[in-house]
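Trainee: Build me a model:
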Amino acid sequence: MSHFNKPDAGIRKRTSTFSRGRSNKPKPGLQKHNYSIEHMDGLGQGVCKQEGAITFIAKTLPGESGVARIHKRSKGVQFATVDAADELSPKRIAAECEHFQQCPGCHYLHTDYQTELSFKQDALTKIMQPLLRSGHLSEQSISVVAAPERLSYRNRMQLHYRHKYIGLVDAATNQVIEIPNCKMIRPEMQSEFDALYGDKTWSESRDGKGHCELYLDESGAVKETWNSDYADGGFTQVNDAMNAVLKSLVSDEILNAKKAPSRLLDLFSGNGNLSEKILEKSEETLPRVMVDVVPNNHEDYLKIDLFDEGALKRFKKLSSFTQFDSVLIDPPRKGFPALTYWMKACKPKQLIYVSCNAATMARDLQALEGKFTIDKMILVDLFPSTYHFETVACLSFK
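Mentor: Reported below is the predicted structural model:
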């Protein structure tokens, strides 16, 4: 059996799960709790229901048991970190990253990729239960698109610093966990990333705490910003390979609709990341209207804050069209509660909803009125090794 397939790798029975250095081991004296993991939750945590409490424990797997230390209680549940393990899952493998046990950035490197995808699909299916019960969606319509690479895919990395320490903040200890040998960053950014740890003169001119962001711009150059807004140079998906997959998937769904679209509305369009591919692949000229609040120089762009109460009224006033065959929407994590009003106004035959938060997507889709079917729901794994994923819902209206 290879090292990476050893089921006891990473956490050893009845030994500490923490390596030397700036440890995230809970402070001495925190209450111990016996655990037995029943299943995984949507945040990549093992769920234990015993001793009269619901406990969430990161870096565990179903079937594992042992002793954990409680580090937080909130709203009737508690959160813990493994202190010692009695039983380990045969699905456990040695994490390919030495920082995994301490680092809050990855959640599934202690198991194989297919198991990770199954956990994500289970999470998506659970979130969509109301739509499954209503008959708008069938479980057979839910599918998964896997990523080609599990590591070395991030073209953007935000690190937090406190004095001379730089890395990711662990919520359990509120400490910065340094990750000098992180496996997630793209090779093109490695030199600049290494420099942050190799030469800490940056700390001499920066007191207290803040953040640094490394990213690849459109030309492939590595950019570095300090204490600026996230994605200060313009938002891009962190996984180029899977973003290309996402764009192709969305364009195929729209262009292969039962009725070829004659007009396309792109809400929360950004710079047209998703809809540009549709126009490129369309055999005929396809009128498009993009709507968002970010800077955009396209002629078919309307700058409107879609969360503003008067957004729909303003759109009707400014847009050359008010009805569209196809609507594409890619909102931020909070979703788009006004979706149902826009669907009533635009009367589309097709809606493609792309979301980085399946819970708010489910809420928005449940609020839709009229007859519709979710023909496909596709989990696109833009964020391997983490609990995050992108979801594409393909709806048809009658």
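
Trainee: Only C-alpha atoms from now on, for both contacts and neighbour counts.
Mentor: Fine.

Trainee: Please, which helix or strand holds the closest residue to Asn227 other than its chain neighbours?
Mentor: The shortest distance from Asn227 to any non-neighbouring residue, by CA to CA, 6 or more residues apart in numbering, is to His211 (5.2 Å). Assigned by DSSP states H and E, His211 belongs to strand 209-216.

Trainee: same thing with Thr340?
Mentor: Using DSSP H and E, Thr340 falls in helix 339-346.

Trainee: Return the set of buried residues in that helix.
Mentor: Thr340, Trp342, Met343, Cys346 (16 or more other CA atoms under 10 Å).

Trainee: Farthest-apart pair in the residues you listed, please.
Mentor: Thr340 and Cys346 (10.0 Å; CA to CA).

Trainee: Help me confirm that Asp83 comes into contact with Val67.
Mentor: Yes - using CA atoms under 8 Å, Asp83 is in contact with Val67, at 5.5 Å.

Trainee: Neighbour count for those two, which is higher?
Mentor: Between Asp83 and Val67, counted using other CA atoms under 10 Å, Asp83 has the larger neighbour count: 22 against 18.

Trainee: Not counting sequence-adjacent ones, nearest residue to the more buried one?
Mentor: Ala68 is the one closest to Asp83 (CA to CA, 6+ apart), at 4.7 Å.

Trainee: need the contact list for the one you found.
Mentor: If you count contacts by CA atoms under 8 Å, 6 or more residues apart in numbering, Ala68 has them with Lys32, His33, Asn34, Tyr35, Ile57, Ala80, Thr81, Val82, Asp83, Ala84.

Trainee: Which of the residues you listed sits closest to Val145?
Mentor: For the contacts of Ala68, the nearest to Val145 is Ile57 (27.4 Å; CA to CA).

Trainee: One more sequence to fold, the one below, so I can look at both together:
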Amino acid sequence: MKETKKNHSIKIEKGQTFPLTIKRLGINGEGVGYFKRQVVFVPGALPGEEVLVEATKIQPKFAEGKVKKIRKQSPFRVKPPCPIYEECGGCQLQHLAYAQQLKEKRDIVIQSLERHTKLALQKLDIRDTIGMAEPWNYRNKSQFQVGQQQNGKVIAGLYGLDSHRLIPIQNCMVQHPLTNKVSEGVQQILEDLQIPIYDERKRKGIVRTIVTRAGFSSGEVQVVLITTQKEVPRKKLLMAEIQKRLPEVKSLVQNINGNKTSLIFGEKTIHLSGEEVIQETLGDLSFELSARAFFQLNPVQTVKLYDEVKQAAGLTGKEKIADAYCGVGTIGMWLAAGASEVRGMDTIESAIIDANENAIKHGITNATYVTGSAEHWLPKWVNEGWRPDVIVVDPPRTGCDKKLLDAIKQVKPKKFVYVSCNPSTLAKDIDYLSRDYHVEYIQPVDMFPHTAHVEAVAKLVLKV
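Mentor: Reported below is the predicted structural model:
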């Protein structure tokens, strides 16, 4: 009788404790190791560490665990400077020395390419991550949920890791100091005036979120109060107190969101006092930021990111550029001086209105922006005799729409510059284009120090 082959893999059970060697960081900043051939994700563990792990969640293809003991510590492990780092969950890598964070982020890009492409990575130029000289206080915007303790004290912060417990944040180390100061000031005013605070469990109350954005160059601050309804008790007094106590606030806005949703903003926005916008500058370009306008969260690194896009485009003054997912036109305007013409497109009409106004304001006469998808406009322009030499994309985390990639294959620009905020979708999209395009290099950029996020600029060149 023929003996059947035994399956030697042992299934991990919840609560089981076992030793684990951490091989690398995952895309969410967790340590990744293998136990009995099963992948295990361990938040807080670092590559090279030997840890004792307790299994907390079991999934069909992987397990999650928590560190019980570090038996061999990474030489790059540091003490997180933030006192609520382990509770908050906003950052994932404060316990890793910053120079090593940059190396691990490059490795996250490489892992994505290994997983999702057939490219020969040993021949690929994946450059060292561009970091920050001062990797703190870089975020220009905060969105803090508001809550109220039993003693009446109003708190604002983020929900804890895997929980609905609100963690009060008073002086976030990655936020611009002005956003910290103003957020704290507004929550004190709400408490002093006894404005009803939204209780998520009871679904009662009015103020649910404080959104604060600071202009790094202008020093101006915009506050958006997210409320469940239009009517707010003592609203005029609330506006007056914010103006009196917080003179930095140049724009005060109310947004109404009464829905049971994880989305911050609702559909209706009301301008309360001050200006409707605040001013911000990137390089030689200035922008007016309204409450709903998208703008990069790290202005210092945005200049470096856009300069990398300019370098990858390699402009001589003769190129026609198509700027897909253009938003308010920042990348296209950054490139316009070196191009013969820029045409941008986005499906969000309000962003296109802002983009055209921004171009007029800056005297940029060779850039125009239209509403609609790139897959609609690119073939249409080609049929009309306008063919782009360079296409630049800056898509959302989901990556490029397949129809857009097909349009790029059809249009065949000489250069394709891909700005990515998600290495996995970047790798998948590159793989899809690999028959027609050669990847010249990938440049990772650290837009969010102490988090697991990494952005990248990929330069693709048409194969001849």
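
Trainee: The stretch 51-200 of structure 1: helices as residue ranges?
Mentor: 113-127, 129-134, 190-198 (DSSP state H, counting those that start in this stretch).

Trainee: dump the residue contacts of the residue nearest to Asn227 of structure 1.
Mentor: Per CA under 8 Å, 6+ apart, neighbours of His211 of structure 1: Gln158, Leu159, His160, Tyr161, Trp226, Asn227, Ser228.

Trainee: I figured the second one was touching Val176, is that so?
Mentor: Okay, so that is Leu159 of structure 1. No - using CA under 8 Å, Leu159 of structure 1 is not in contact with Val176, being 9.2 Å away.

Trainee: tell me, what's touching these two both at once?
Mentor: Ile166, Gly167, Leu168.

Trainee: Take those residues and keep only those in strands.
Mentor: Among the shared contacts of Leu159 and Val176 of structure 1, the ones falling in strands (DSSP state E) are Ile166, Gly167, Leu168.

Trainee: nearest to Gly42 of structure 1, of those?
Mentor: Distances from Gly42 of structure 1 to these, taken by CA to CA, are shortest for Leu168, at 20.7 Å.

Trainee: What lines up with the closest one in structure 2?
Mentor: If you follow Leu168 of structure 1 across to structure 2 using TM-score structural alignment, you land on Leu158.

Trainee: and its match, how many neighbours does it have?
Mentor: Using other CA under 10 Å: Leu158 of structure 2 sits among 20 other residues.

Trainee: That one touches Pro168, doesn't it?
Mentor: Yes - between Leu158 of structure 2 and Pro168 there is a contact at 6.9 Å, judged by CA under 8 Å.

Trainee: overlap in contacts of these two?
Mentor: Joint contacts of Leu158 of structure 2 and Pro168 (CA under 8 Å, 6+ apart) do not exist.

Trainee: What is the neighbour count of Ala58 of structure 1?
Mentor: 21.

Trainee: Likewise for His71 of structure 1?
Mentor: So His71 of structure 1, with other CA under 10 Å, has 18 neighbours.

Trainee: list the contacts for it?
Mentor: Pro26, Leu30, Gln31, Gln78, Phe79, Ala80, Thr81, Ala172.

Trainee: same thing with Gln254 of structure 2?
Mentor: So Gln254 of structure 2 contacts Val224, Leu225, Ile226, Thr227, Thr269, Ile270, His271, Leu272 (CA under 8 Å, 6+ apart).

Trainee: Quick check: it is in a strand.
Mentor: Yes - per DSSP: H, G, I helix; E, B strand; the rest coil, Gln254 of structure 2 lies within a strand segment.

Trainee: circling back: if any of the contacts of Gln254 of structure 2 are buried, put those into a ChimeraX selection.
Mentor: To isolate the buried members of these in ChimeraX, using 16+ other CA under 10 Å:
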select :224,225,226,227,269,271,272
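
Trainee: Show me the helices in the stretch 201-350 of structure 2, by range?
Mentor: 235-245, 299-313, 330-336, 349-361.

Trainee: whereabouts in structure 1 does the first one align?
Mentor: When you say that, I think you mean helix 235-245 of structure 2. The aligned range for helix 235-245 of structure 2 is empty, by TM-score structural alignment.

Trainee: How about residues contacting that helix?
Mentor: By CA under 8 Å, 6+ apart, helix 235-245 of structure 2 touches Gly185, Val186, Ile189, Leu190, Leu193, Val249, Leu252, Leu272, Ser273.

Trainee: Could you find the closest non-adjacent residue to the second one?
Mentor: Using CA to CA, 6+ apart and skipping the chain neighbours, the partner closest in space to Val186 of structure 2 is Ile242 (6.8 Å).

Trainee: Any idea how many residues pack against that neighbour?
Mentor: 19.

Trainee: quick revisit: which position in structure 2 pairs with the residue nearest to Asn227 of structure 1?
Mentor: Under TM-score structural alignment, His211 of structure 1 pairs with Thr209 in structure 2.

Trainee: And Gly33 of structure 2, which helix or strand is it part of?
Mentor: Per DSSP H and E: strand 31-35 holds Gly33 of structure 2.
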